[in-house]
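Chemist: below: sequence and its predicted model.
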Amino acid sequence: MADHQEELWLGIATTAVPRDGRRRWRPGVHYRRIARAARRHGLRVCLFDPGRQAEWSRLSAFVPMDSNRPDGDWEPMSLRFPDVIYENVYVHLAVKGYSAPLRAEARRRGVPLFNPMLPGKWQMIRFLRRVHLDHLAPETEVLTSADALWRALERWRIVYVKPSGGYGGVNVHRLELLADGRVRARADRRGGRVRTWERVMERRHLDAFVRSLRGRYLVQRGLRLLRVGGRKVDFRVVLHRDHQGEWQLIGIVPKLAAPDGVVTNIIAGGERWTLEQLESTAKREGKDVPVDDLVRAAKSIAEALSHRYRTIGLVGFDMAVEEDGSVRMIEMNPKPARSLLDRPMLERLAACQAGFARWLIRR
């Protein structure tokens, strides 16, 4: 294995590397995009699995065989600890601490790592309150009891009950107080299963419902979402910081829920549209999509986060437009799925990722 000590290295932490000892390999297209963009900033890129390192002083990694042709084959290499790290481990592994030793080592060495661990849903609400941006989020409370849930239903009529640390729309419930005093509860992915779960219950049954939930849950006012074609819409707004540390818009992706769906997640039956497609359909229905307001709100929150978390580089906000035109942030995704983005968005993303890595080194 060759060794290059004099160059600046951007290390990408990922589990998407071979485990079978092969000598040649070609990574996924987005990693090659980043490597191309990194060359323009004088950086070389290596990919490594943070959970399969014998020692941090010498990383087992993969690099392009020809540094000028990152779209070609890559080979294994032993190299020093990188100058900057992009942590891109799958979210289900990250939340279990898969990258924790890497984060600790980077911190010990003073090596910048993006993204840092970011607040969960409840911590995010508290953060927005501290920076006086809570008007951009729906009214939210910690679920403490069936009585508290009933009071929320009386106040808002429709509420969402969601896990504070969940992702992918799993165990997100919509509860509606019906005219006869009963409560309709519905979920698209209860217990991780992709199937609709629905119950109509009396108030006295809320206690059993609350007890069935595991971990901390939140109660959030049900937003009266913009509907297009009779389907509820929210917007994934993806931002990334650039070579000057400034937030740039990568893209806006409308997501339409399934008819009477609880969430817009694609795995739960939602559908991705282009912004142009949505705006055209909405216009025919006499509705407006306040794109500038969505971007402005997302950037306001991102700016506040980057003052608190200095190495944050990527965020994906699920944003809502209510029927009255007001904009709300439903939740933040610290690892937004690239699968929602089209090719021009992915090119912008790779350029920003490489540029931001170089900015972190200079800083």
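Modeler: Received, thanks.
Chemist: use CA for all of it now, contacts and neighbours both
Modeler: OK.
Chemist: so the residue nearest to L178 when sequence neighbours are not counted: helix, strand or coil?
Modeler: In space, L178 comes closest to R184 once its chain neighbours are excluded; the distance is 7.0 Å by CA to CA, 6 or more residues apart in numbering. In the three-state summary, R184 is assigned as strand, counting by DSSP: H, G, I helix; E, B strand; the rest coil.
Chemist: what residues does R184 make contact with?
Modeler: Under the criterion of CA atoms under 8 Å, 6 or more residues apart in numbering, the contact list for R184 reads 175-178, 198-201.
Chemist: give me the buried entries from those.
Modeler: Members of the contacts of R184 that pass the buried threshold by neighbour count (16 or more other CA atoms under 10 Å) are listed as 175-177.
Chemist: now render those as CSV, adding distance to V238 and secondary structure.
Modeler: Written out in CSV, the entries for the buried ones among the contacts of R184 read as follows (distance: CA to CA, whole Å; DSSP: H, G, I helix; E, B strand; the rest coil):
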residue, distance to V238, secondary structure
L175, 29, strand
E176, 31, strand
L177, 34, strand
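Chemist: and which of those residues is nearest R338?
Modeler: For R338, the closest of the buried ones among the contacts of R184 turns out to be L175, at 30.7 Å, with distances computed as CA to CA.
Chemist: chain neighbours aside, what residue packs nearest to that closest one?
Modeler: A185 (4.4 Å).
Chemist: what's the burial count for the one you found?
Modeler: Look at A185: counted by other CA atoms under 10 Å, it has 22 neighbours.
Chemist: do the one 3 residues further on as well
Modeler: D188 has 28 neighbours, counted by other CA under 10 Å.
Chemist: ok, structure two:
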Amino acid sequence: MGWRQPIIGVTTTVIPRKDGFFGQMARRASELGARLVLFHPNEIKFDQGIGYGYEWTGLAAKVWRKSEVPLPDVIYENVFVHLVMQGMVRSLRHAARVRGIPVFNPLIAGKAAMTPWIADCTSCGVQVPVTRRILRVQTLDEMLRRFGVIYVKPSGGYGGRGVYRLRAQQDKIFIQCDRFYERGPLRLTVTRPEFARFAQRHFLRIPHIAQERIPLIKYHGGQIDFRVVIQRNRNGVWELVGIVPKIAAPDGVVTNLVAGGSRMRLAQLQTLLRAEGMEIDAHALERVAMNIGRLLMKRYPKLGILGYDLGIDERGQVWFIELNPKPARRLLFPEMQRRAGELAVDFALYLAEPKAL
């Protein structure tokens, strides 16, 4: 059989009309002698050995053209998180595994399992908040007695949806949530019996975790955390894509943009905080991200993209908040998005090589 260009398959439910991120990826693939094809997850026909996807025509046409192609050599699974959680790509992952086609990013453990792994990493250089699975209402009572203020999160959540801050006030509990389902923000003060009923309804039906509050630095009354994105390159080595500070609204619960937060250039925030006598050690953030990436790579060899939310307290200590194997690209600044696309192609070709795994 003669040589053919490697095919990088990208699974997505949204086929773009214009250039954008996927167009940048397609050009990078072409530069490296490969083809990039966008597939809906249902359009890769493993049993037939073909797929129906879209290729970037480039040049003057600048459109995505549908075509029939052989099965891809590697798949970048890029379906929205909520659709993945509904099982959309389960059969695709299984079929690819049976045929030896590498798929990244892999599914990884949720917050409840991930946090203790990182807490046990003595070389990672990061502080991890006390975290407990919520198996009963008494868990919340115990955490509130110990810390006074705690955060509650769905173990498989995203976008700041359903993240609560709970504050104990004598015989009352103050409940705050910036994205309370699709109803917007929630601010509620309840008695302890009312809280028990609230917790039964909202925290015990699906897996949730409770965490101590992290003493994050603030700017204009909004707590700050940092999205740190790293990706693996053509040699399988982690590289920093970018660090993006996120700032919550004053007294906000989360920093997510969709929940009222805002972003800022790192250099700009460093200048503003320096005027207030605070320093941001960007190298410490990068170092922690790389250390955790190397740790997780041992468990998940096909892991190629990680987006962390890390915090810094007033002592300069770096805290782990959470990580996401599918960090939102829209949070990144343009030059970071370009680099993210290049590295996604580079790592795909690394995986496609027989020596990779």
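Modeler: Thanks, I have the structure now. Every value quoted in this text rests on a predicted model; they were computed, and no experiment measured them.
Chemist: one step back: from the buried ones among the contacts of R184 of the first structure, pick the one nearest F81 of the first structure.
Modeler: Distances from F81 of the first structure to those, taken as CA to CA, are shortest for L175 (49.8 Å).
Chemist: residues contacting the equivalent of that closest one over in the second structure?
Modeler: Under the alignment (TM-score structural alignment), L175 of the first structure pairs with L166 of the second structure. Residues in contact with L166 of the second structure (CA under 8 Å, 6+ apart) are 144, 149-152, 173-176.
Chemist: which residues sit in contact with P215 of the second structure?
Modeler: By CA under 8 Å, 6+ apart, the contact list for P215 of the second structure reads 312-314.
Chemist: columns distance to P327 of the second structure and neighbour count on top of these, output as JSON lines?
Modeler: What follows is these, written out as JSON lines (distance: CA to CA, whole Å; neighbours: other CA atoms under 10 Å):
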{"residue": "I312", "distance to P327 of the second structure": "20", "neighbour count": "26"}
{"residue": "D313", "distance to P327 of the second structure": "23", "neighbour count": "16"}
{"residue": "E314", "distance to P327 of the second structure": "26", "neighbour count": "13"}
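Chemist: just give me the match in the second structure for L143 of the first structure.
Modeler: Mapped onto the second structure by TM-score structural alignment, L143 of the first structure lines up with I134.
Chemist: you'd agree that match is up against I206?
Modeler: No. When contacts are counted by CA atoms under 8 Å, I134 of the second structure is not listed as touching I206 (9.6 Å).
Chemist: tell me which of these two has more neighbours.
Modeler: Applying other CA under 10 Å to I134 of the second structure and I206 shows that I134 carries more neighbours, namely 22 against 12.
Chemist: could you measure the more buried one against I292 of the second structure, distance?
Modeler: Counting by CA to CA, to the nearest Å, the gap from I134 of the second structure to I292 of the second structure is 25 Å.
Chemist: all strands of the stretch 251-357 of the second structure, in order?
Modeler: 262-263, 305-312, 318-324 (DSSP state E, counting those that start in this stretch).
Chemist: show me what the second one is packed against.
Modeler: Counting contacts by 3 or more CA pairs under 8 Å, 6 or more residues apart in numbering; DSSP states H and E, the secondary-structure elements packed against strand 305-312 of the second structure are strand 222-232, helix 282-299, strand 318-324.
Chemist: cool, the first one as well?
Modeler: For strand 262-263 of the second structure, the contact count by 3+ CA pairs under 8 Å, 6+ apart identifies strand 238-247 as packing neighbours.
Chemist: could you list the buried residues of the strand it packs on?
Modeler: Of the residues in strand 238-247 of the second structure, those buried under the neighbour-count criterion (16+ other CA under 10 Å) are 238-247.
Chemist: how big's the offset between it and the first structure?
Modeler: Taking mean CA distance after the TM-score superposition for the first structure, the mean distance separating strand 238-247 of the second structure from the aligned residues in the first structure is 0.6 Å.
Chemist: which residue numbers in the first structure go with that strand?
Modeler: Under TM-score structural alignment, the alignment places strand 238-247 of the second structure onto residues 247-256 of the first structure.
Chemist: any idea how far Y52 of the second structure is from P102 of the second structure?
Modeler: 19 Å.
Chemist: ok, those two, which is more surrounded?
Modeler: Residue environment comparison for P102 of the second structure versus Y52 gives the larger neighbour count to P102, 22 against 19, counting by other CA under 10 Å.
Chemist: picking that back up, show me what the residue nearest to L175 of the first structure aligns to in the second structure.
Modeler: For A185 of the first structure, the residue aligned by TM-score structural alignment is I175.
Chemist: what's the answer for W156 of the first structure, then?
Modeler: Using TM-score structural alignment as the criterion, W156 of the first structure maps onto F147 of the second structure.
Chemist: residues contacting its match?
Modeler: Taking CA under 8 Å, 6+ apart as the contact definition, F147 of the second structure lies against 212-213.
Chemist: any idea how far it lies from T131 of the second structure?
Modeler: When distance is defined by CA to CA, F147 of the second structure is 12 Å away from T131 of the second structure.
Chemist: what residues are shared contacts of the two?
Modeler: In terms of CA under 8 Å, 6+ apart, F147 of the second structure and T131 are both contacted by the residues E212.
Chemist: what count of nearby residues applies to R216 of the first structure?
Modeler: Under the neighbour criterion other CA under 10 Å, R216 of the first structure is assigned a count of 14.
Chemist: now swap in the one 3 residues further on and tell me
Modeler: Counted by other CA under 10 Å, the residues lying close to V219 of the first structure total 25.
Chemist: from P70 of the second structure, how far out is the closest residue to L303 of the second structure other than its chain neighbours?
Modeler: Closest residue to L303 of the second structure apart from its sequence neighbours, by CA to CA, 6+ apart: N105 at 5.3 Å. Distance of N105 of the second structure to P70 of the second structure, computed by CA to CA: 22 Å.
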